[in-house]
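S.K.: Below are the sequence and a predicted model for it; my questions follow.
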Amino acid sequence: MNERAGTPALPEDLIDVDELISAYYNQEPVEPVVFGTSGHRGSALDGAFNEGHIAAITAAIIEYRAELGYDGELYIGRDTHALSEPAQRTAVEVFAAAGVNIRIDARNRYTPTPALSLAVLRANGAGTEAGVRVEGPGLADGVVITPSHNPPRDGGFKYNPPHGGPADSDATTKIAARANELLKDWRSIPRMPYEEARVAKTTGTHDFLSAYVDDLENVIDVEAIRKAGVKIGADPMGGAAVDYWAAIAERYGLDLTVVNPEVDPTWRFMTLDWDGKIRMDCSSPYSMASLLKRMEGDAPYDIATGNDADADRHGIVTRDGGLMNPNHYLAVAINYLFEHREGWGANTAIGKTLVSSSLIDLVASGIGRDLIEVPVGFKYFVPGLLDGSVGFGGEESAGASFLRFDGTVWTTDKDGILLCLLAAEITAVTGKTPSQLHADLVAKYGSSAYARIDAPASKDQKAKLKNLSPEDVTATELAGEEITNKLVNAPGNNEPIGGLKVTTENAWFAARPSGTEDVYKIYAESFQGPEHLAQVQEAAKDVVDRALSS
């Protein structure tokens, strides 16, 4: 923990924007293209997110979509990171030279990830009797230029195919491999000068904001929020949601204040995260320290919310409970939605990642709904959200989405704005805050202690962890309890979890290698309190270390 965690950023904490953009254009790529769970990320200062990377990735996407016959509009959105605009310019130049029909924001502003997902789905038939098409001619897809909650020095580039959600591993592996081939001679990739590309006949615009805001009434009970007079303080945290929150307040007549409408690529108004870095993590009490302070004492809002830079994550702050643990809020949201969405089918299931709290399992059982447990990655929820068989898909990292009132798809990517508005709806309809409703769930199902820690691991160890088998774990007990299961595949879809999950009657842990650092992550939970959780964590490290050294 950095000693300055939660304190305001100082001038020495800020990036030099001119230096960063200069590095984007002038520094040759050093690192390869690597697609993680949320696209390619890196910094131009490290030779990991430079003009060459974006030109090569864009060219690889052009080949990929041509191979699969995707010849409709390609929607492009960007967030507020300093590298996002130059990356968009590069992508537009390459797409235009290839004659791809691209659509950029009509206001030349910022586009939240869920707004782009919605645009792709609508273009492919969402909301019609025929439903969403993912095969055939004229299919649309999209690109989101964002590193999500990463520090200001980073950039990110993510591809969303016609289903509107994150591309699966088959697609990203293929795109990355081809991009790395093209990267060797990236200057030969055909491009059109930006000013010409902007007015090319294949370049058009899309009003992402109006399309998203006007459609919200079909997924959130905004009238209940308005009638109840719920006071909302929405903090975009300098991200892409900034214009959207103001538009939502005006469109639906809500008592909603945009807490900080400032956009600054240095994020000078932020408080530092746990490690002393500026990071737009709306689930971190350190990054959210300013908003939390506003909610102390006689708070001006009933509900305060935060979003990361591309608004695919949510942070929920209540007067009585402070910043909610994402797992706690997911359990409350699920319990509420399945009691208040009559248009969802009786067989509509709940989706969760296998590192999310077991409280969700208990809630699912209590309301008589099937639970689908998948590996980490929102892409695993896409099929169920698309056909309506999954009503809610959520991750422990504060990312989720759910269906419209009529049981059809809303977005197939995470929607932080939606989950923030849901907190206001819950308050309006139940008369209780999400924190109070979580207390009700704890009274019914029991209290758990949950945490994630990181432990050092070499590249070889990370590779071994990713490919463990249940037989590699020789332990029979975990923190005094008999081990009941050892999983390397998710029970919900049998997909590899890229690590290991071990369960007992009252606890569990999961270990996964980091995709960006030389560490592995240990997620753990105990229904026997914080002391037992600490024992589980220590036992987990021992189990994993023995498996890695065998």
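M.R.: That came through, no problem. Residues are numbered from 1 along each chain as shown.
S.K.: From now on I want contacts and neighbour counts done on CA atoms only, so please keep to that.
M.R.: Noted.
S.K.: Give the helix, strand or coil label for the nearest residue to Trp344 once chain neighbours are set aside.
M.R.: For Trp344, ignoring the flanking residues on the chain, the nearest one in space by C-alpha to C-alpha, 6 or more residues apart in numbering is Gly407 at 4.6 Å. Look at Gly407: counting by DSSP: H, G, I helix; E, B strand; the rest coil, its state is coil.
S.K.: let's bring in a second one:
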Amino acid sequence: MSDRAGTPATPEDLIDVEALVRAYYEKHPDASVPEQRVVFGTSGHRGSAFDTAFNDDHIAAITQAIVEYRRGQGTTGPLFIGADTHALSEPAQTTALEVLVANGIDVLVDEYDDFVPTPAVSHAIIKYNKEHPGEPQADGIVVTPSHNPPRDGGFKYNPPHGGPADSDATSWIANRANDLIANGLREVNRAEPSGVATYDFRGNYVDDLKHIIDVDAIRRAGIRIGADPLGGASAHYWALIGETYGLDLTVVNPLIDPQWGFMTLDWDGKIRMDPSSPSAMASVLKHKDDFAVLTGNDADADRHGIVTPDGGLMNPNHYLAVAIDYLYAHRPDWRADAAVGKTLVSSSVIDRVADSLGRRLWEVPVGFKWFVPGLVDGSVAFGGEESAGASFLRLDGTAWTTDKDGILLALLASEITAVTGKSPSQLYRGLTERFGDPVYQRVDAAASKEQKAKLGKLDGDAITADELAGEKITAKLSKAPGNDAAIGGLKVVTENAWFAARPSGTEDVYKIYAESFLGEDHLRQVQSEAKSIVDAAIA
């Protein structure tokens, strides 16, 4: 933790926006330098123009690669594109439009030249394809690095299913983009973007919310709601939600600032728009007593933060458990066999909630893309990640978004409060009385690139230990139980605890996620032994 965590940003913390945009155009990547290559993580390509990791050349090459990929997949319908409030998002969207138009793609941009949240793009894709069966399918691009610092840019591709592209797609796109850069972009088509069609992302998304959230219950209960977009793309969406449905809703801070000078610093002293971080949300928390429900979103609104007067900022795992317990009891038209989806580093309290509901648990690797098939066919009604990202089905059991939707999860907190008469934090305390009160933490441990590579390919059988923190090990997993997909690391489980270890994609560390139902001291023991177990396996 930085000693400045949770304190207001100072002028010295702010980026030079003009210099950042200049670097976007003036710096040119060398495809032979690993740090300058196109690399798709769990949520697209990210980097900073200052580091020659997110520049005009990258975006032109990625977009051309997407054009070629979608053509190869037979995707010939319109392409929806939206961008968040990061300084690099607007120039990156302009670059992408130049390439899309030059390649003859029917592209749709926001009707009001507004910022567009990730869930609004996913919603648009699904809505279009549902309304045009048998016709060429639509797909989309979201220009966002999510909650990353202001110096970063990000670029994501969403195929016709509306969710994040899978590894096969992103690997192909990244490899082709790097080849294009190495070849001097000679095969990239560009033209002045003119006559581009528009789409009302905001109006279509907001008008459809009544088919997934009980907005009437919220209005009748008179719930006083505060929504802080944290300077992100959801700002105008929240204003329209309140107006459309007659809710007592205040946009706490509608300011859009590409420097994010109004933010408090995150745990490491950086500006980061993470609504699940107490440090990043410190200024929001000052208003916790002013509203029955106070929420935050990140820059592209795919993450949520829930603040209650009695509990402050909720741990994301705690809120996911409450949301699951509530939804499966209040959505009678969902399939009776629809599973509960969670990533394997999410809290085991969710396992216990799912069991109490008589629902199958569908545990998948890290990355929201794994939930897409289940959300599309209704076999998974809710998919959630410990990093405060989730989505769920409409009231009728059909797909809403197949990407994370922070606006939806934030608005659900008001429905829960209105219908139950209790805050989500009060409801979580009730869950702990039934299922136990786990403690959870993620820490980092040093590892070389070679060790990270070994961890990413580790087989559970390579672990020789049979006990963890005094308990018998019941599972050693290198594949997710829900879909048998490789987890890119390891998970070890006992009756009352577990840990998972995964290599970082950006730093020379591996991440240890751990949880115990036996208290803080036991968690520390789990973490210590986890490090010893993993270090021995990757030595």
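M.R.: Right, received. Where do you want to start? Only a predicted model underlies this, so the values are computations on that prediction, with no experimental measurement involved.
S.K.: which ones are touching the counterpart of Ala23 of the second structure in the first structure?
M.R.: Matched across to the first structure, Ala23 of the second structure falls on Ala23, judged by TM-score structural alignment. When contacts are counted by C-alpha atoms under 8 Å, 6 or more residues apart in numbering, Ala23 of the first structure touches Ala44, Leu45, Asn50.
S.K.: aligned partner of the residue nearest to Trp344 of the first structure in the second structure?
M.R.: By TM-score structural alignment, Gly407 of the first structure lines up with Gly397.
S.K.: ok, now which ones touch its match?
M.R.: Asp333, Trp334, Arg335, Gly378, Ala381.
S.K.: how far away is it from His330 of the second structure?
M.R.: 12 Å (C-alpha to C-alpha, to the nearest Å).
S.K.: Determine the set of other helices and strands touching the strand or helix carrying Gly430 of the second structure.
M.R.: Using DSSP states H and E, Gly430 of the second structure sits in helix 424-435. Here helix 424-435 of the second structure touches helix 316-330, helix 349-356, helix 406-420, going by 3 or more C-alpha pairs under 8 Å, 6 or more residues apart in numbering; DSSP states H and E.
S.K.: Just say which of the ones you listed is most tucked in.
M.R.: helix 406-420 (a mean of 23; mean count of other C-alpha atoms under 10 Å).
S.K.: In the first structure, what stretch matches that one?
M.R.: Helix 406-420 of the second structure corresponds to residues 416-430 of the first structure when matched by TM-score structural alignment.
S.K.: on that earlier part again, relative to the first structure, and after superposing, what's the average distance for the helix holding Gly430 of the second structure?
M.R.: When the first structure is overlaid, helix 424-435 of the second structure sits 0.3 Å from its aligned residues on average, using mean C-alpha distance after the TM-score superposition for the first structure.
S.K.: residue boundaries of the helices in the stretch 101-250 of the first structure?
M.R.: 113-123, 169-183, 194-198, 208-215, 222-228, 242-252 (DSSP state H, counting those that start in this stretch).
S.K.: one step back: compared with the second structure, how much does the match of helix 406-420 of the second structure deviate?
M.R.: Mean for stretch 416-430 of the first structure is 0.2 Å (mean C-alpha distance after the TM-score superposition for the first structure).
S.K.: tell me how far that stretch is from the chain's mean position?
M.R.: Centroid displacement of stretch 416-430 of the first structure relative to its chain, using C-alpha atoms, centre = their mean, to the nearest Å, is 18 Å.
S.K.: Other residues contacting it?
M.R.: With C-alpha under 8 Å, 6+ apart as the criterion, stretch 416-430 of the first structure contacts 114, 220-222, 224-225, 228-230, 232, 241, 303, 305-307, 311-316, 333, 336, 398-401, 432-434.
S.K.: distance of Ile54 of the first structure from Pro29 of the first structure?
M.R.: 10 Å.
S.K.: What's Val442 of the first structure aligned with over in the second structure?
M.R.: That one, Val442 of the first structure, aligns with Thr432 by TM-score structural alignment.
S.K.: go on, Gly142 of the first structure?
M.R.: Under TM-score structural alignment, Gly142 of the first structure pairs with Gly140 in the second structure.
S.K.: again with Arg226 of the first structure
M.R.: Match for Arg226 of the first structure (TM-score structural alignment): Arg219.
S.K.: What is the burial count for that match?
M.R.: 19 (other C-alpha atoms under 10 Å).
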